[in-house]
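Enquirer: sequence? don't have it. structure:
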């Protein structure tokens, strides 16, 4: 049973990593990155590393996507684009 859970967590992690890479819009990528961080935290719990999972949850699920979203917003403001126009000129 433990092997099946480990394999499932690894496959879900690989799927989410691929999804992050294939997402083109930076704002959406930050949201998918947050979900990927959550999946990584689950993987760490399955691999019996709860301390690493807590760190991953705090940093990978919350802080990094927030910084990415703030950077995307600042770049769009600097270039005179509104955040909801799709980023096209």
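Expert: Perfect, I can see it now. In this text the structure is predicted, and so the values were computed from the model without any measurement.
Enquirer: from now on I want contacts and neighbour counts done on CA atoms only, so please keep to that.
Expert: Fine.
Enquirer: what's the local residue count around residue 70?
Expert: Counted with other C-alpha atoms under 10 Å, residues neighbouring residue 70 total 13.
Enquirer: what about it, distance to residue 2?
Expert: Using C-alpha to C-alpha, to the nearest Å, residue 70 is found at 39 Å from residue 2.
Enquirer: would you map the helices across this structure?
Expert: Secondary structure of the chain (DSSP state H): helices located at 2-22, 26-46, 50-58, 64-78.
Enquirer: comparison target below:
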């Protein structure tokens, strides 16, 4: 159990550093969503299913949609033609 939690935390740290280092804004939103999703899995493993469902719905779901829509409105979420 501890190894699974440690693996989830390590994956969350990698995703959080990815948010800081990636130059593509949509990829940063996806990595931030991954952090929230992994955190919800960790909450579920620790025995807090209500907190896990809330984190998955708000953190991974709603926040990602709001950030992506904000990027679209600012014109930063468009894919440039090659």
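Expert: Cool, got the structure. Small disclaimer: the values here were computed from a predicted structure and weren't measured.
Enquirer: could you get me the TM-score between them?
Expert: In this superposition the chains share a TM-score of 0.81, using TM-score structural alignment, normalised by the length of the second structure; 81 aligned residues with a C-alpha RMSD of 2.0 Å.
Enquirer: how about the spatially most central residue of the second structure: what's its closest non-neighbour residue?
Expert: Nearest to the mean C-alpha position of the second structure, counting by C-alpha atoms, centre = their mean, stands residue 33 at 1.8 Å. Spatial nearest neighbour of residue 33 of the second structure, chain neighbours left out: residue 60 (4.6 Å); criterion: C-alpha to C-alpha, 6 or more residues apart in numbering.
Enquirer: repeat for residue 76 of the second structure
Expert: Residue 76 of the second structure's closest residue in space is residue 25 (C-alpha to C-alpha, 6+ apart), at 7.0 Å.
Enquirer: list the residues that contact the one you found.
Expert: By C-alpha atoms under 8 Å, 6 or more residues apart in numbering, the residues touching residue 25 of the second structure are 71, 76-77.
Enquirer: mind putting the residues you listed in TSV, distance to residue 51 of the second structure and neighbour count included?
Expert: Formatted as TSV, those follow (distance: C-alpha to C-alpha, whole Å; neighbours: other C-alpha atoms under 10 Å):
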residue	distance to residue 51 of the second structure	neighbour count
71	28	16
76	32	14
77	30	17
